[in-house]
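Undergrad: Could you work out the structure for the sequence below:
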Amino acid sequence: MPIGSITSMALAATAVVLTASVIAGTVTMVIIFQIETEGVNMTAPPTISTTTEGPPPAMRLPKNLIPERYEVFIQPHLYSQIIEVVNETSPNQTMLFTGYSTVYFNCFLPTKSIYLHSRNQVISNPMVKEIISRNEVKVDSFHHHTDGSDFLEIKLRESLKLGHNYSLYLEFSGDISENLEALYVSTYTKGVPSDVVDPNSMRYLAATDLEPTDARKVFPCFDEPEMKAEFDVAVQQRKSMSAIGNAAIADRNVIDVDWELTKFHTTPKMSTYLFAIVVSELKEKCTVYEHQPVTMCIHARPAAIEAGHTEYAESISRKILDFYNGRFGITYRLNKLDQVALPDLNPAAMENWGLVTYQEAGLLYEEGVSSLLHKEVIATLIAHELAHQWFGNLVTMKWWNQIWLNEGFASYMSYFAVDYVEPTFEIEDVFIMSDLHTAFEEDALASSHPLSVPQDDIQRTYEIIEMFDTITYSKGAIVLRMLADVITQTTFNKGINSYLKAFALQNTDQNDLWEYIQKAVQEDGGNTDVAEMMDTWTNQVGYPVVTINTTSGVIYQKHFLFNDTAESRLMWHIPIRVMSNISDASPVPDWLTMESATKDPFQSKKGEWILANVNCTGYYRVNYDPDNWQRLLNQLTTNPNRIPVMNRGQLVDDAFNLARAKMVNVTLALNFTQFLVNETAYLPWESAVRNLKYFVLMFDRSEVYGPMQTYLRHQVEGLYDFFSNYTDNNAVPQKHSLQHNQITAIDVACSNGLPACLEMTTRLYGDWMKPNSTNKIHSNLRSVIYCQAVAQGGKKEWEFAWEKFQSSSETSEKEQLRVALSCTKKTWLLNRYLEYTLNPEKIRLMDVASTINYIANNAAGQALAWNFIRAHWDYVSLGDGAMLIEGVTRRFSTQFELEELERFNATYELGPANAAVHQAIEQTQVNIQWVREHQEIVLDWFEKAVKDYDL
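TA: You can find the predicted model right below:
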């Protein structure tokens, strides 16, 4: 339904229904409050010096009051379906939620004001009590601050006393969000695709998504990660619905004919952003984990449960939990683990303790429809979120400036967990290289940020949200991998296990991590100064390029930046592991610090090539003298297997990015694509295609594009033929890396006009379009074949895909079709598709940003997308404005586009997209200069390369 429709339905709810709801809720609140305030656990008064009370920090809560426990009652007045229509525009639905909370806290500093967080809520009836005496502390007044802090200030007539324990009771009400934030509404159809036209099949549910600062929109709370507390939660929901929360259900009681009350056991101490509830008619499938008393349930739409779409997630979740229990030496803390496939969720998943939520595509695997490679996505996502049950939930960063301690660790641990549960995938190298290259790309801009940012720089919500980016996730994982390689994996594991045990249910910063890893290093006889090494990687922006002259053996480092005019004096402690064509990789790395390392390992003998950063264990690029580059290229051409496959991909990536930074000639980078004519491994091809994508983005509107397509068509022909027996017979290789490369072969071949590929995709898609035909395209190949067929076709092919997208209830199929619809070259169809993103009945809000980015990735749609997001920024940015900016501006390479982007920056309210816009401006400036200096050189290289082809 269009934006705002749900809100209007809430306003139109019948008076009888609302009155009954409020009366029932009020009675219940009174009963439960009387029960829950009995038997409060007391805390001994802390020993602390008394100082004069001052005002709170600008955007941070004062530390004079520390919460210990919350009692939260919440009642979503949501109906699971529309059961009564008053008139055409006013059904019975309501988006109201009401409730109350009591927070028990300790006073560490006398104060006459209580500060906590509340936003978009109506607050009433504050009551403060001293616990032991049960005396009430009178409230003078209370109000919300309007300075962006989200502070709710409660002024008291007398000061709270040092070392005493108090409780604060508040009642609250608010609106269930329609923008996928805080407590929000989601919809789905209950049954099969034919039910889409049946209004009785539509179902509503309410779920929470609170990270980082949306708990304050659900109930008043001390909404900072260091303010951990236990939670006792009660949810009152419609009798047709059920409620799940962080902890197991303790009791469920019928209140009246309409309502049921669900009470949960007490949670462990946790941060407010991990609080979660889901109120729905979803179905569940549960098993008992065999190694400890943990009930593991997966919740999804009834049709998905019945069809067995949760079975893959169920099978690997037990194995992943088993792996982490063994790896960390600490068993999972709760006695239940719910994983929920939600029809709508803004992030891909959220690690709420004991109640992990996912977008449906992240949890459901549809046999015969989902790509075999989609198992990698599901396994990685589950591994990431379950790693958070230790890194983030059990041990939490003190403040959002070091969120990499959560996200970097979860990404890093997922490498091992997925390899443990699916060893035949052999995808650890693929994941590592993906994280490495993703981080490299963003971290080569001066507008990047360190992993650990000064606390004072991360205060407002939009600044916190900006920290959830590639640097935090991917760079965080890669620098941890580098540290483990330096000190050995065994020592690293020992250090992090002791760190987790020491800080269970507490908060940390990176210095705590370094301390415990350092202890492990010393116990194991190592001599690495962990903090000295790692602070250069976490406290500084960017990364180095190491330049090696193999003739002289001279080696030095420099901050790598795409913008060659940017000044930097940053230096890193760099571990360098080398190998050559006459020696294997060095078992212990040499070090490059502010002084040059010894030159012996880096000076080549006659005919010898030197390769540094073996298996890409370090977070840095490597540049060589021209002779060594040529010797490496010769090796790739004659016998590429002598060089590790990760380094084959990395040599290509380094050459192209050094060329973008103008540290080597662009012709060197292009020369490193020539060996691919005989290469079948995935990583070198992935690296080349990804880097050539930059050339496509810069030149697909210029005369360079024609000879570039001819060259790529020639280079990929051998790879396409390598897979032709599979492709022509609608089959795929068994090895996952080859399955990836088969898709690469089809994509590159069709995109550059290889006749055999174009014929194949048109034929298979055309067969599917015939009346009463079934889809015989292999599930692995559907995404690329759909896209290429729609790109070659017209209105008929596009509308066929749109009809299939609308009618399918299969999550994987819908996702593949959603991408394919953006591939058409018809601008009027792309414009129609853009307009559909404004209608949540056509394109869900969580999919808006990615859909527009798919369209912008198409040369025919880029300008359309840029104009569209400016015209509709308030709506389209609700999903992920930062991702939108990065995607839509990737082609920008002209002065006019730069000026438009700068006007956008000056005119629009950017919020969490602010940093992304500044990065886009910097990247556009780099692009303009690079294109100006290299267009003629690149054109000349491609024209010479294709001169002798049989065209």
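
Undergrad: Going by C-alpha atoms from here, please, whenever you check contacts or count neighbours.
TA: OK.

Undergrad: distance of V732 from V622?
TA: Distance from V732 to V622, counting by Cα to Cα, to the nearest Å: 36 Å.

Undergrad: Report how many residues lie close to L18.
TA: Residues near L18, counting by other Cα atoms under 10 Å, number 15.

Undergrad: That one belongs to a helix?
TA: Yes. Per DSSP: H, G, I helix; E, B strand; the rest coil, L18 lies within a helix segment.

Undergrad: Mind listing residues that contact stretch 330-345?
TA: 180, 186-188, 209, 247-248, 293-301, 321, 324-325, 354-364, 389-390, 501, 844-846 (Cα atoms under 8 Å, 6 or more residues apart in numbering).

Undergrad: more crowded one of V732 and V622?
TA: Counted by other Cα under 10 Å, V732 and V622 do not tie: V732 has more neighbours, with 23 against 19.

Undergrad: One more sequence to fold, the one below, so I can look at both together:
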Amino acid sequence: MSHSTSRTRILEELQETQVQHINLTKIQKEFEKRHLVICTLISICAFLFILCLCLLSSLVLIGKSQSADLKSTSNVIKSAKILDYHHHNNIKNQSTVDFNSINYDSDYDKNFNSIKKMSVNKVTSGIASKVLNLLSFRLPREIKPVHYDLFLAPDLKSNAFTGNVKIKIQVNASIPFIALHANKLNVTLTDLRKVDSDGTLRKIDVLQTFPYEKYEYFVIEPEKSLVAGDYEIKMEFDGRLDKRIVGFYSSTYFDERKNETRTIATSKFEPTYARQAFPSFDEPQMKAKFKISLAKPNDSEYIALSNMNETNSELKGNQTIVHFAESVPMSTYLTVFIVADFLHKEVTVDTKGIGEPFKLRCFSTPPQVEKLQFAVETAKKIIEYYIQYFGIPYPLPKLDMAAIPDFVSGAMETWGLVTYRETNLLFDENVSSTANKQRVATVLAHELAHMWFGNLVTMKWWNDLWLNEGFASYIEYKGITAALPEWKIMDQFILDDLHGVLNLDATPASHAIVQSVETPDQITEIFDTITYSKGASIIRMLEDFIGPKNFQLSVTNYLKKHQYENAITDDLLTQIDALESLKELNVKEIMATWTEQMGYPVLSVTRIASNEFKIEQKRFMTDNNNDPNVPESKFGYKWDVPVTYFTDKTSNVTRTWLNKNQKSITVKVDSDATWIKVNKDQIGYYRVNYDEEMWGSLTNGLVKNLEIMSTVDRAHLLNDAFSLADASQLPFSIPLNLTKFLANERSFVPWRVASSRLSSVKNLLYYTELYPQFRKYGESLVDSAVSGLSWNVDHTQYQENHFRTTILSLACSFGHKQALSNITSMFKKWLENPSQKPHPDLRSSVYYYGMQSIGTEEVWNKMWEIFIKEQDAQEKVKLMSALSAIQVPWILNRYLLYCWDEKYVRGQDYFQCVQQIASNRIGENIVWDYVRMKWPELVERFGINERYLGRLIPSITSRFSTETKLQEMKDFFAKYPEAGAGESARKQALAKVSNNIKWLANNKEGIEKWLNL
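TA: The predicted structure follows:
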């Protein structure tokens, strides 16, 4: 055997040995692994066995404990007394709680001698409660609150608040529970007492208390049903001030004088947010008197304000407790609390013998106080007019108004202390435009009208919200007319209220003015255009057909009869029908056709003889295809219509009626009359259509002489003609021919209508080959008006200022070269020297169309820096709008992200910012994609019951006009079916886009023919 062979064999044996070793190792490891698994399983089984024994032992112990508890109630009571005593002492020692403001009876002395049951009732889940099936969204009628003693202590540093309340209630029938509203509150103590006939407070044993989130309730379930009589509830609670702008919340502003951010506490409770501030019977019918106390920082700059006047204050640790006088009976949503470092201006209201004179004060943050002068002077004139008009004294000893940095609504009519968004109360001639000034006056007049309509007399339930909002929305025009007659504000009613609601009310997504609502989201949803603007419009019509004097008298009678109480629609109409001078009219029957069914009629006027016209009615719809989802109406969608008309031969207005049961009526005129104009000044809530020959006669008459009709009648014809053409009830040549009279028009009211309607047509034609041609037509139409414009603004020329802003905006949007050249030049000069701003009346157009025309990243960034530093709310709105005009997609995307951040854009302005970006054609799809992607976050931040969130969808989709977009909307709604307070808004959005698609199919060809004539 060779050496190499031997070596090879040795190596082979060695390798074989190694393989055997490896195999043995594998077997050993496999055995160890199995052994480990078996041991683990045995350990788990042992653990589970021990755990079962422990659980069984625990159950036995719990059973014994419960048995022992039942056998030794006296020991539990004794322990509870000790806990109660220490709990009370702990709260007393907290400087943020004015515990002594609650007057505890003898049962709460240190010895607790007469306590029979623990007063700190443990809050349970309520799952096992026997009363759950008795609860609903409406509070039981067996209980009525009479009086609240309320204390709130906001902590501006921690953004939290504590409070306590004592509520006196009347129980009028046996009931096994008390349900009151509490939402987003932590209730820490509840005590219930029966008030005996001698005034003694007798403790009621309580089985359990629990929150019930479904109805936003806090439920107190006594051991025995409550019998009829008087009771007293005492509760302690706490909550948060941050991450909201409803309920009791905090707001901030930057004080340039101190170079610091300041925090205030304020409130906004309508419709269902008082329950987020304190436990309450939060329904409008549950009126009660309030005795309110607020804690404020000892810092001398801070004040506390509420509905009533301050009576006294006292120091408590590092806080001052401010006590206010007892209020008159009022609904919970009208209570208000402010703790802020505000300053004010004041005047004395001259009541001219109707009640005592009183102070009117306007508050704001210190840097803004000089901007209150216009508001305080105008409010004085308006409130003095209302006192004389209603013949009823203002019922409170003072009237305050406050501009809040963060405020979700335009304003809130809280009694004795009206709160406003800053843009709606502050006015500075160097910053505010004519439109800003009018906005301040309008909101003032609206909110002050509520001191009678809504506050003195309140609707029983939200079904009749229009009694509050519809009346205030109409009466405001009277208030402004009295204070500022030179404005001729009544001519603008059709622009600001009537025309918008006529568009909405002609769709299946509308609703009757009086409708049934129950849930918080349904209640929130009816704060809409129908309630406000249709309500105002039919009240305007009502006043016209019964006469101004009868209207004023019946309104005064209604307010006097129901003051400090609640009312329904029938109560108002009863006062009207009671007037002797109106005995031939059945106003209740007439008005029912306008309040109890949605929609309105179009009157068709046909000449049947040289001196006779036939007038018929049918429901006006933007889409005449029958919608199976439209609810039936007991009136068959017929109305009792007050008809007014005049002709070219006489300016005298003739009146008649077209009743719901009449097929038609015939009216006679002079035989040589060329035309008839029905619905004088568009006071009637309906549209009017004529045959094509009559439309031609009306057009020719206006082209020859504008003065044959009032400015409102001219605007009315334009609005009806375009609306009828939109609905395919007229060829589009009719409204387009009618626009010829605008060549001589110098009133802004008809031009505002023309601007709206022409812009609507332009937007729908945007993606068609007709767009350049129609845009050129619009440019030529506005040319003579632009040529006659003066660029020197005079504050005293109110009508001229409105005309200028209307024409400039329209001209720039249609690409008018001269207008854009002037605007762009002014924009460049401003960019070079931002301290030299254009006149406030020109500023919005200069900012917006300047950015649209020459905006670059550099230009946008410069404006953004100016926006961030700007402290005036009205100026920020103008800049915010202009930032959305940039034509660069990625910058708009970035702007959307900035808008989400509250360090840049306040939460109150977020939806406006998003809508403005969507109004830019470049931003339209960017916003649509963004909203669909971010919807869960939007709901998380704002809540599904936030009506502004719901209304976002129709505002950003209103120009969609393709089946693709319509399907995207349907898919989005299917993905997120819960609409909350946006249910109607979604229907409106779908109806609008569907109509846009049909509009293009029906009208594009006709418009093309007219343009090519």
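
Undergrad: aligned partner of V139 of structure 1 in structure 2?
TA: Aligned by TM-score structural alignment, V139 of structure 1 pairs with V206 of structure 2.

Undergrad: For the residue nearest to its match when sequence neighbours are not counted, which residues are in contact?
TA: Excluding its sequence neighbours, the residue lying closest to V206 of structure 2 (Cα to Cα, 6 or more residues apart in numbering) is P222, at 3.9 Å. Neighbouring residues of P222 of structure 2 by Cα under 8 Å, 6+ apart: P176, F177, I204, D205, V206, L207, Q208.

Undergrad: how about P222 of structure 2, what's its match in structure 1?
TA: Alignment note (TM-score structural alignment): P222 of structure 2 maps to L156 of structure 1.

Undergrad: Doesn't its match lie inside a strand?
TA: Yes. Judged by three-state DSSP, L156 of structure 1 forms part of a strand.

Undergrad: if I look at it, how far off is H164 of structure 1?
TA: Note on L156 of structure 1: its distance to H164 of structure 1, by Cα to Cα, is 15 Å.

Undergrad: Are any of the contacts of P222 of structure 2 buried, and if so which?
TA: Among those, those classed as buried by 16 or more other Cα atoms under 10 Å are F177, I204, D205, V206, Q208.

Undergrad: Can you tell me which of those is closest to E12 of structure 2?
TA: Q208 (87.2 Å; Cα to Cα).

Undergrad: In helices, which of the contacts of stretch 330-345 of structure 1 fall?
TA: L321, Y324, N325, K501, L845, M846 (DSSP state H).

Undergrad: where do the helices sit along the stretch 101-250 of structure 1?
TA: Ranges of helices in the stretch 101-250 of structure 1, per DSSP state H, counting those that start in this stretch: none exist.

Undergrad: I'd say N624 of structure 2 and A727 touch.
TA: Yes. Because the distance of 7.4 Å satisfies Cα atoms under 8 Å, N624 of structure 2 is recorded as touching A727.

Undergrad: Between these two, which is the more surrounded one?
TA: Between N624 of structure 2 and A727, A727 has the larger neighbour count (other Cα under 10 Å), namely 20 against 13.

Undergrad: Identify the residue range in structure 1 corresponding to the biggest helix by length in structure 2.
TA: Longest helix in structure 2 by number of residues (criterion: DSSP H): helix 3-71. Across structure 1, nothing matches helix 3-71 of structure 2 (TM-score structural alignment).

Undergrad: Show me what that helix is packed up against.
TA: Using 3 or more Cα pairs under 8 Å, 6 or more residues apart in numbering; DSSP states H and E as the contact test, no helix or strand touches helix 3-71 of structure 2.

Undergrad: Could you check how far that helix is from the centre of its chain?
TA: For helix 3-71 of structure 2, the distance from its own C-alpha centre to the chain's C-alpha centre is 67 Å (Cα atoms, centre = their mean, to the nearest Å).

Undergrad: hang on, the earlier thing: out of the contacts of stretch 330-345 of structure 1, which are inside strands?
TA: Using DSSP state E, the subset of the contacts of stretch 330-345 of structure 1 located in strands is 186-188, 209, 294-300, 355-359.
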